[in-house]
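Engineer: any chance you can model this:
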Amino acid sequence: MKAWRVHETGEPREAMRLDQVADPVPGPGEVLLRVRAAGVNFPDALLCRGQYQVRPPLPFTPGVELCGEVVATGEGVAAPAVGERVITPAALPGGAFAELAVVPATGVFPAPPALDDAEAAALHIGYQTGWFGLHRRAALQAGETLLVHAAAGGVGSAAVQLGKAAGATVIGVAGGPEKADQALKLGCDIVVDRHREDFVAVVKEATGGRGADVVYDPVGGEAYTRSTKCVAFEGRIVVVGFTSGTIPAPGLNHALVKNYSILGLHWGLYNTHDPAAVRACHAELTRLAAQGAVKPLVSERVPFDQAAEAVQRVADGTTTGRLVVVP
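Structural biologist: Here you go, the predicted structure:
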C-alpha cells in the first residue's frame, strides 16, 4: 500500500515522504480499515516536528483520525462488521495518511449517517474535544456567553457549533476578514477580527461589562493572556492547546482575585480513564449531526498525493475550517 511516512522530524512538507509499504494485518482485538478520508489536525504538524506529547518511533505515518471501511477484523472482534463505515482515532505509528490502517476495535465508532466521509473524518477528535471541554470541564449553560478563539479553525469551529447547540451566546475571534466571515456563517452571534479589533473591548461591551462565562482557547499566548481581562466572575477558561506556539504562564494571583477557573483539557485521557463517556459523547454528536446542529466545516478535500502540503498549511495557520485528505 501507499503511506506517507516521516523518516526524520522537521517541517511537514520536508519530513513527510510517500512510500510503498507492506499492507498491515490486524492482530487480536484490532480492525483493518480502508481509509476513505483522513482529517488533517495541528497535532499532525507537531508529530512531524517531533514536538507532540506522543513521539512514535521513526519511521511513522502521521494522521490522527479517519473515516474508513472495515476490511477485516482480528481474533476476538465481534464488531464492527466487515464493510461497515466507521470513524476512529488512528493508532500510531500507523497513522491515517495511508491507504490502509489498523486500529484497536475499542476505539471504532459507526460513522454518523448524516455526514459524508470527509465530514465524518473531521468529526471525532475536534467535536469530542469541544463537547468535553464545554460540557464536562466548563459545564456551559444555556444563556451563558462563550468566547471562542480561532473560531473559524478546525477546533474552534466545533466549539462554535456546540456552543450554539447548548443555547449559549457565542463570540468568535478570527484572524482576517475571510475567517471572520466563516465564523459568522458557522453561527457566531458576534465575530471579532483580531487584526482589526480588540476582542476584550467587544466582549465587555456585549456583556455589559460582565465578561465571558466560558473561554475556549486552542491558541494560547496572547489570546489566553488577554482573555483573563474579559472573563466573568466565576468564569471558566478552557485550555485546549497552543497553536500560537507560546505556552502562557498563568498569574494565579489574578485567577484568585477575579475568581475564575483555569481548566485543562486533554481529551485523549478520557479514552483511558472513562471510555464510556467517549461512547456517550459519540451518541450525542451523532444525534446533533442528524438534527443538523453540528456539521464539520470541511473547507477542502485534498488529494492523497498532496497530504504533506496540507499538513504544512495547517501548521502555518493559513487554513479555514478543516482540510481532509481523500483517496
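Engineer: make it CA atoms for all contacts and neighbour counts henceforth
Structural biologist: Fine.
Engineer: in the stretch 51-200 of the chain, which spans are helices?
Structural biologist: In the stretch 51-200 of the chain, helices defined by DSSP state H, counting those that start in this stretch lie at 117-121, 124-131, 154-165, 177-186, 199-206, listed in chain order.
Engineer: next, format those helices as JSON lines and append distance to Pro218 and mean neighbour count.
Structural biologist: JSON lines is the format used below for the helices of the stretch 51-200 of the chain (distance: least, CA to CA, whole Å; neighbours: other CA atoms under 10 Å):
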{"stretch": "helix 117-121", "distance to Pro218": "20", "mean neighbour count": "28"}
{"stretch": "helix 124-131", "distance to Pro218": "10", "mean neighbour count": "24"}
{"stretch": "helix 154-165", "distance to Pro218": "7", "mean neighbour count": "27"}
{"stretch": "helix 177-186", "distance to Pro218": "15", "mean neighbour count": "19"}
{"stretch": "helix 199-206", "distance to Pro218": "16", "mean neighbour count": "18"}
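Engineer: here is the second sequence; please produce its structure so I can put it next to the first one:
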Amino acid sequence: MVCTEFGGPELLAVLEEPTPEPGPGELLVRVGAAGVSFVDGLIVRGGYQVKPPLPFTPGSAVAGAVAAAGTGAPIAPGTAVLAPMRSFGGFASHVVVPATDVVPLPDGVDGAVAAAAAESYATLVFAVTHRVTIGAGEWVVVLGAGGGIGLAAVDVARSLGARVVAVASSESKRAAATAAGAEVAIDYTDLKDGIRAATGGGADVVVDPVGGPAAESALRALRAGGRFCVLGFASGEIPRLPANIVLLRNRSVIGVDWGDWAREVGGPEGNAALLTDVVDRIGRGELRPPVPESAPLREAGSVLRRIGERRVTGKVVLVP
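Structural biologist: Predicted coordinates:
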C-alpha cells in the first residue's frame, strides 16, 4: 500500500512490485500481519512530527516468517519473527529488514498479537522501564482506555500490581478496559471528581494518550507526588497544562516518546532488546494483549479512517 501524497487514508493505493531480495545481513520476511495504529493515520495525513519522503509505504511493525536470509544473517528461513520498520514500509506482503532489528517470537506467541502489540506495548514497557515508576498498589488512571495504547497501559499497569481506573467514552470501550484488568471504569463526565472518588482521594499516575480538555482535569486529580505521563494527542488538541497545578503538591509531567528513543538513544539494538522484553512478557503470560481484529491489506485506508475517527476498540492488523 503506497501513499503518494499526504491526505486522507483513502488516497492509499495498491502497488504491485517484484518481491525484494535481502542483501548481506538482511532478512526477507513474508508478512503474516501488519500492525496498524493511530500514528499511521497521522503520518499518512502529514500530521506527524516525522514526515517520510513521498512516495512511501506506511506501517511500523510486522510479524511473519523469514522467507530468505542474506549473507551473514543469523536467523534461519522459516523462523517466526516480529520486525520493526525503521523507515515505515510494513503495509506490504514482504519486507526486507536488517537482521539485527528482528525479534524471534517465543513459542505460543501469535504473530497477529505480536504485530498488533508491538507499538503500543513497546511504548508502555519503555515508559515503565525508562520514564516513570509504577508501584504495586498505586492508582493508575488511563485516559482513552478503550484504544490500543490505552488497553496496553491498563494491561502493563495491572501486571505491575497497580490498581487501574480506565476512562473511556463508550460502554463497549469501558468493558474492554475492564476485561484487560481495570478495577474501575468511568466516563469523562466531571472527570476530576470522578477520579478522586474512584481512587479515594487522587491518582498516583495518569497515562494520557488523548490530550484535549480531559488532560487538565486528570492533572488536577493527582495526589501529592503524582506523575502525569504525556503519550500523545489522539483528540487532536494539545493541552496547555497550568504550571501552578504541576508545582502544587510536587506533581510531575513526564513525556513518553518510545519512537524518538528507538531512533536515537536506544538505537536498533536497544529497541530490539525492548521488543524482546515485550514478547517474552507476553510469552510468559505476564502481559495479556487481546487478539486483534484483522482486515485485508487492501482495506488499509478504511481501517485507518475508522481508527482516526475513534471507532475501533482495541487493535487491528492488516493481513496480506
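Engineer: give me the TM-score for this pair.
Structural biologist: Here the TM-score for the pair of chains, by TM-score structural alignment, normalised by the length of structure 2, is 0.93; 318 aligned residues with a CA RMSD of 1.8 Å.
Engineer: that older thread, dump the helices of the stretch 51-200 of structure 1 to JSON lines, plus distance to Tyr224 of structure 1.
Structural biologist: Output for the helices of the stretch 51-200 of structure 1, formatted as JSON lines (distance: least, CA to CA, whole Å):
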{"stretch": "helix 117-121", "distance to Tyr224 of structure 1": "29"}
{"stretch": "helix 124-131", "distance to Tyr224 of structure 1": "17"}
{"stretch": "helix 154-165", "distance to Tyr224 of structure 1": "14"}
{"stretch": "helix 177-186", "distance to Tyr224 of structure 1": "19"}
{"stretch": "helix 199-206", "distance to Tyr224 of structure 1": "11"}
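Engineer: these: which one's closest to Lys295 of structure 1?
Structural biologist: helix 117-121 (7.0 Å; CA to CA).
Engineer: what's that closest one packed up against?
Structural biologist: Under the contact criterion of 3 or more CA pairs under 8 Å, 6 or more residues apart in numbering; DSSP states H and E, helix 117-121 of structure 1 touches strand 30-39, strand 65-73, strand 298-303, strand 322-326.
Engineer: which residues in structure 2 does the shortest one align to?
Structural biologist: Okay, so that is strand 322-326 of structure 1. Structural correspondence for strand 322-326 of structure 1: residues 315-319 of structure 2, per TM-score structural alignment.
Engineer: how far off centre is that stretch?
Structural biologist: For stretch 315-319 of structure 2, the gap between its own C-alpha mean and the chain's C-alpha mean amounts to 13 Å (CA atoms, centre = their mean, to the nearest Å).
Engineer: ok, which stretches of the stretch 151-300 of structure 1 are strands?
Structural biologist: Under the criterion DSSP state E, counting those that start in this stretch, the stretch 151-300 of structure 1 carries strands at the ranges 169-174, 190-193, 212-217, 231-239, 261-264, 298-303.
Engineer: so the first one corresponds to what in structure 2?
Structural biologist: Spelled out, it's strand 169-174 of structure 1. Using TM-score structural alignment, strand 169-174 of structure 1 corresponds to residues 163-168 of structure 2.
Engineer: and if you look at the second one?
Structural biologist: Under TM-score structural alignment, the counterpart of strand 190-193 of structure 1 in structure 2 spans residues 184-187.
Engineer: next: the fifth one.
Structural biologist: The alignment of strand 261-264 of structure 1 onto structure 2 (TM-score structural alignment) covers residues 252-255.
Engineer: how close does the matching stretch sit to structure 1?
Structural biologist: Its matched residues in structure 1 lie on average 0.7 Å from stretch 252-255 of structure 2 after superposition (mean CA distance after the TM-score superposition for structure 1).
Engineer: who touches that stretch?
Structural biologist: Contacts made with stretch 252-255 of structure 2 from outside it, assessed by CA atoms under 8 Å, 6 or more residues apart in numbering, are listed as 131-132, 225-231, 246.
Engineer: what's the farthest-apart pair in those?
Structural biologist: With CA to CA as the measure, no two of the contacts of stretch 252-255 of structure 2 lie farther apart than Gly225 and Leu231, at 19.2 Å.
Engineer: more crowded one of these two?
Structural biologist: Ranked by neighbour count (other CA atoms under 10 Å), Gly225 of structure 2 and Leu231 place Leu231 first, with 21 against 16.
Engineer: which residues does that one contact?
Structural biologist: Here Leu231 of structure 2 is in contact with 207-210, 255-257 (criterion: CA under 8 Å, 6+ apart).
Engineer: turn the residues you listed into CSV, columns for distance to Pro74 of structure 2 and neighbour count.
Structural biologist: As requested, those are arranged in CSV below (distance: CA to CA, whole Å; neighbours: other CA atoms under 10 Å):
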residue, distance to Pro74 of structure 2, neighbour count
Val207, 38, 29
Asp208, 39, 27
Pro209, 37, 23
Val210, 40, 25
Gly255, 36, 14
Val256, 32, 23
Asp257, 30, 16
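Engineer: which two of those have the greatest separation?
Structural biologist: Within the contacts of Leu231 of structure 2, two members stand farthest from each other by CA to CA: Val210 and Asp257, at 14.1 Å.
Engineer: could you report the neighbour count for Val50 of structure 2?
Structural biologist: Other residues near Val50 of structure 2 come to 11 when the count uses other CA under 10 Å.
Engineer: what's it aligned with over in structure 1?
Structural biologist: In structure 1, the residue matched to Val50 of structure 2 (TM-score structural alignment) is Val54.
Engineer: how much space between that match and Pro89 of structure 1?
Structural biologist: Counting by CA to CA, to the nearest Å, the separation of Val54 of structure 1 from Pro89 of structure 1 is 14 Å.
Engineer: tell me the centre residue of structure 2?
Structural biologist: The centroid of structure 2 falls nearest to Ser120 when counting by CA atoms, centre = their mean (1.8 Å).
Engineer: I'd assumed Ile149 was in contact with that one.
Structural biologist: Yes: in this structure, Ser120 of structure 2 sits in contact with Ile149. The criterion is CA atoms under 8 Å, and the distance is 4.8 Å.
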